[in-house]
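1. starting from these lines, generate the structure:
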Amino acid sequence: MSHMIEVTNLRKAFGALQAVKQIDFYVEEGSLFAFLGPNGAGKSTTIDMISTQLKQDEGEVMINGFRLGQEDEQIRSSIGIVFQDSLLDPLLTVEENLYVRGSFYKLGRQELKAAIKVAAETANVTEFLNRPYGKLSGGQRRRADIARALINTPKVLFLDEPTTGLDPQTRKSVWEMILKLKREQGMTVFLTTHYMEEAVQADYVTIIDHGQVLAKGTPLELKKRYALDYLKITPARADELTELLQNEGIPFDKIDDMFRIKLDSTVDAIPIIDKCKGNITNIEVVNGTMDDVFINLTGAEVRS
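-> Take a look at the predicted model:
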């Protein structure tokens, strides 16, 4: 699989503040890539640079085969961006907004009309095309924002926390559309999110903090490296379980009546459970999560 985005030694400073410190990563064509980090980590600065909105101090960026700083018009033609704060006019209808934004691409009248039709159908906004953007629900506005970003049929779609503030059902609907774009159009999706359950759906994840890359990998690889599984046991006889675990040299934490045992992998729970059978009233094996990965790497909970 070829690289749609390649970032090498990218750096940006604002006076004495080193916002981005020579980071490297790549995004494979047709993949869903999650770019994670707490507030102030350098995510927005990085995205602003690779999307041609901000000039880098050092480093090279290639998008769709075009070099940042030399072929910026071609890069802009290759990407679509959905910002966390919408760019659309609340007084105009969705269709009017799409025509206004689409006019920036210098398409012919019929070509623009066809592009808007495809974008509207793809983002599932046709049913409210003639409604003012400001009168739409949060989920409808987000779909309209995505339609706006699809007018130029981008190779790469940047999504900056696209489901922030949406209710769970609407978030699910937006995500179904995002995954459909990736699956049916082979679109490369570059995502930032503070919902770790969304990051789990990514093909590849890069986590940054203080302007530096902390970790890269698939969600499964990152959970194996930076999160732990746990076995939780509530025994019938706590003293008996305490003695057994101590005799076996198995470390544990005790929270009220529940014993928590760290596992290198979930299968390690099997022999422990076997030793404890007959003294168990409740049992649970808990897998490490992307939240655990994030906290273990950055020392902070993910913040909206």
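2. make it CA atoms for all contacts and neighbour counts henceforth
-> Noted.
3. so who does the spatially most central residue of the chain touch?
-> Averaging the C-alpha coordinates of the chain gives a centre point, and the residue nearest to it by C-alpha atoms, centre = their mean is Ala34 (3.6 Å). The contact partners of Ala34, by C-alpha atoms under 8 Å, 6 or more residues apart in numbering, come to Phe190, Leu191, Thr192, Thr193, Ala199, Ala202, Asp203, Tyr204, Val205, Thr206.
4. out of those residues, which are inside strands?
-> Helix and strand membership here follows DSSP state E; of the contacts of Ala34, those in strands are Phe190, Leu191, Thr192, Tyr204, Val205, Thr206.
5. from these, which two are the most distant?
-> Of all pairs drawn from the ones in strands among the contacts of Ala34, the widest gap by C-alpha to C-alpha lies between Thr192 and Tyr204 and measures 12.1 Å.
6. can you classify Ile273 by secondary structure?
-> Secondary structure for Ile273, judged by DSSP: H, G, I helix; E, B strand; the rest coil, is helix.
7. what about it, neighbour count?
-> Burial of Ile273, expressed as a neighbour count using other C-alpha atoms under 10 Å, amounts to 15.
8. SS state for the residue nearest to the centre of the chain?
-> Reducing the assignment at Ala34 to three states with three-state DSSP gives strand.
9. from Thr164, how far out is it?
-> Taken as C-alpha to C-alpha, to the nearest Å, the spacing of Ala34 relative to Thr164 amounts to 15 Å.
10. I'd like the structure of this one too, to check against the first:
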Amino acid sequence: MTGNRAHPFEPEAERPPHPAPAVLARGLTKTYGERRAVDGIDLTIGPGEIFGFLGPNGAGKSTTIAMLCALTPPTAGRARVAGADVVRQPQQVRRQIGLLLQDTALDADMSLARNLYLHARLHQLPRPLARARTTEVLELADLADRRHHKVRTLSGGMRRRLEIARALLHQPRVLFLDEPTTGLDPHARARIWHHLTQLRDRTGTTLYVTTHYLEEAEHCDRAAVIDHGRIVAVGTPADLKAQIGEDRIRLHTDNDTAAVAALRDLGLRPARTGDGLTLRVADSARTVPLVVAALADRQLALRALAVTPPTLDEVFFHHTGRSTDTDPGTEPLESK
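-> Next up is the predicted model:
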């Protein structure tokens, strides 16, 4: 029956009435001269999904957003966002998306409500609807009690929540957030993610979030890791970590040199670290009792032991051979 299946890039009216992907890209590519910023990526993101796009600065995250938001045309490949083709229907794409950039565009000397109302009018919302939506999104951002305060009085986290609220004024089907927590302290970052999760649950909006903080993928339904313009891994956070398939055991004894010999007798391969030894094992629950028993047999005192599961930074290192701390350069969100 595959011959009757509609092509994903057929016009909306010709496709079957099942829910279409919120974002669909095939072979999406962007080159600037000799440099290939995005190199043939494929993406399928479902309606209402929180999708993380992870990687270091310069990996291609912002360039991908620019193409998906119809801000710059792809060099090759195709993409549909909220059912509209980014090349053939750019205005329709822009009407159905919200976009939060890294740099603020708020007027610091205006009140929160005035900032939002003017932005709603720029989206051509009628005055009564603009006022109503301003009130609604301020409540959604938990900022209703500050509606008459000037923006400059807000903390960094509050400003980001206000910017998210502004991006929701026209009720977009897909909200793109480019590094929404950059520059925020850990508490503010956690609150932003709590806010984003509640936002998706209450509105059903698809959230596409780029970040170089790999631990933030824990808040996503699925995530893709991008490096040098190519997607190197995609899946749920649990699936991504399962690709590593090993726990890490850190331990320290009163004689780590003797402990190395004892652990090697168990068939383990300990590595020396600055504060003891590290083991990578498939099943820490089975291995830890064997390690403790082996050290006791050698009369070695165990001073510290900790077990940690794989991290998403380790997933990135596994696929790329480098850490996200590496900064190959900045990546502006615009055509060059």
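11. aligned to the residue nearest to the centre of structure 1, what sits in structure 2?
-> With TM-score structural alignment as the matching criterion, the partner of Ala34 of structure 1 in structure 2 is Gly52.
12. and what of Leu150 of structure 1?
-> Under the pairing rule here (TM-score structural alignment), the equivalent of Leu150 of structure 1 within structure 2 is Leu168.
13. next: Glu95 of structure 1.
-> If you follow Glu95 of structure 1 across to structure 2 using TM-score structural alignment, you land on Ala113.
14. so who does that match touch?
-> If you count contacts by C-alpha under 8 Å, 6+ apart, Ala113 of structure 2 has them with Thr134, Thr135, Leu138, Arg147, His148.
15. could you pull out the strands for structure 1?
-> Per DSSP E, structure 1 has strands spanning 3-14, 17-28, 32-36, 58-63, 66-67, 79-82, 156-160, 188-192, 204-209, 212-217, 229-235, 253-255, 258-263, 280-286. These are given in chain order.
16. which one of the ones you listed lies closest to Phe104 of structure 1?
-> Minimum separation from Phe104 of structure 1 across those (C-alpha to C-alpha) falls at strand 79-82, 12.7 Å.
17. quick one: residues in contact with that closest one.
-> In contact with strand 79-82 of structure 1 (C-alpha under 8 Å, 6+ apart) are residues 51, 145-146, 149-150, 152-160, 162.
18. against structure 2, where does it fall?
-> Under TM-score structural alignment, the alignment places strand 79-82 of structure 1 onto residues 97-100 of structure 2.
19. the matching stretch vs structure 1, average distance?
-> By mean C-alpha distance after the TM-score superposition for structure 1, the fitted stretch 97-100 of structure 2 averages 1.0 Å away from its aligned residues in structure 1.
20. in that stretch, which residues are buried?
-> By neighbour count, and taking 16 or more other C-alpha atoms under 10 Å as the criterion, the buried residues in stretch 97-100 of structure 2 are Ile97, Gly98, Leu99, Leu100.
21. can you tell me which two in those residues are farthest apart?
-> Taking C-alpha to C-alpha as the measure, those reach their widest spread between Ile97 and Leu100, a distance of 10.2 Å.
22. one step back: can you put the ones in strands among the contacts of Ala34 of structure 1 in CSV and add neighbour count and distance to Asn9 of structure 1?
-> Supplementary listing: those in CSV, determined by neighbours: other C-alpha atoms under 10 Å; distance: C-alpha to C-alpha, whole Å:
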residue, neighbour count, distance to Asn9 of structure 1
Phe190, 21, 19
Leu191, 21, 21
Thr192, 23, 21
Tyr204, 22, 20
Val205, 27, 18
Thr206, 21, 15
